[in-house]
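Participant: please work out how this folds:
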Amino acid sequence: MRGRGEGKRLGAAELGQDLGERATLVQFSSAFCAPCRATRRVLGEVARMVPGVAHVEVDAEARLELVRRLGILKTPTVLVLDADGHVVRRATGQPRKADVIAALGEVLGAR
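Facilitator: Got it, this is the predicted structure:
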């Protein structure tokens, strides 16, 4: 999980939900995106497994300004935020659970 957008900062006001205490998994989705449903399931499972991690899903079509600012080109796109809301990892497409856990491990291990 890597790519453009790393280093930017997002907050609860922009996402419409509180950030996780330790990290946040932000998923950009669209209504007719089949991989988005599977991604929602995977990220939700990981967030429930790891204390202090939140999963926030953003409707890309409803949040075009944010999508453009972050350079989101397709859905699903997943951003991993640290506790301060900085984008530290980014991936497009349906992630594997193991990859999400590994990316979180890097973020949580750096604190």
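
Participant: CA atoms for contacts and neighbours, from now on please.
Facilitator: Will do.

Participant: what residues are up against the spatially closest residue to D82 that is not a sequence neighbour?
Facilitator: Once flanking residues are discounted, D82 sits nearest to A23: 4.6 Å by CA to CA, 6 or more residues apart in numbering. Counting by CA atoms under 8 Å, 6 or more residues apart in numbering, A23 touches G52, V53, A54, V80, L81, D82, A83, G85, L104, V107, L108.

Participant: one more to put side by side:
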Amino acid sequence: MTTGPGGRVRVQDEGKRLAAAELGAELGERATLVQFSSAFCAPCRATRRVLSEVAGMVPGVRHLEVDAEARLDLVRRLGILKTPTVLVLDADGRIVRRAAGQPRKADVIAALGQAV
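Facilitator: Presented below is the predicted three-dimensional model:
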């Protein structure tokens, strides 16, 4: 999952936390993969498969999908510009990684290393 120079989270994301109430579902015990998707997005379907697979492989990790069109408030607040966009949250809901586009499974697993 690439996030830009040095693989760091964008400055606007640093320290931001997302709560279960904002996402409409409980966070993972160790980490949460939050996917912002839209209805006619082909890469979103492939991303859903990858993130679900990884969440199934790593204990305590949960995959949540957010319909970007239905949650424009959250999309705007987080500066989501395209789908799919994936946020990796730690156990406390802090954003530790962010990537736009379809991620590779190996990159998602590596990004989880920062969250757990």
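
Participant: hang on, the earlier thing: can you redo the contacts of A23 of the first structure as TSV with distance to C33 of the first structure?
Facilitator: Formatted as TSV, the contacts of A23 of the first structure follow (distance: CA to CA, whole Å):
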residue	distance to C33 of the first structure
G52	28
V53	24
A54	22
V80	20
L81	23
D82	26
A83	28
G85	26
L104	24
V107	28
L108	30
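
Participant: nearest the geometric middle of the first structure, what residue?
Facilitator: Centroid check for the first structure by CA atoms, centre = their mean gives V26 as the closest residue, at 2.3 Å.

Participant: what's that residue aligned with over in the second structure?
Facilitator: When the second structure is aligned by TM-score structural alignment, the residue opposite V26 of the first structure is V34.

Participant: assign a three-state SS to that match, would you?
Facilitator: strand (DSSP: H, G, I helix; E, B strand; the rest coil).

Participant: hang on, it packs against V66?
Facilitator: Yes - with contact defined as CA atoms under 8 Å, V34 of the second structure reaches V66; the gap is 7.2 Å.

Participant: list the buried residues in the longest helix seen in the first structure.
Facilitator: The longest helix of the first structure (DSSP state H) is helix 34-49. Under the neighbour-count criterion of 16 or more other CA atoms under 10 Å, helix 34-49 of the first structure has C36, T39, R40, V42, L43, G44, V46, A47 buried.

Participant: over to stretch 35-42 of the second structure?
Facilitator: Quick answer for stretch 35-42 of the second structure (16+ other CA under 10 Å): Q35, F36, S37, S38.

Participant: do the same with stretch 71-87 of the second structure
Facilitator: Of the residues in stretch 71-87 of the second structure, L74, V75, I80, T83, P84, T85, V86, L87 count as buried by neighbour count, 16+ other CA under 10 Å.

Participant: which part of the first structure matches it?
Facilitator: Using TM-score structural alignment, stretch 71-87 of the second structure pairs with 63-79 in the first structure.

Participant: how far off centre is that stretch?
Facilitator: 10 Å (CA atoms, centre = their mean, to the nearest Å).

Participant: lovely, talk soon.
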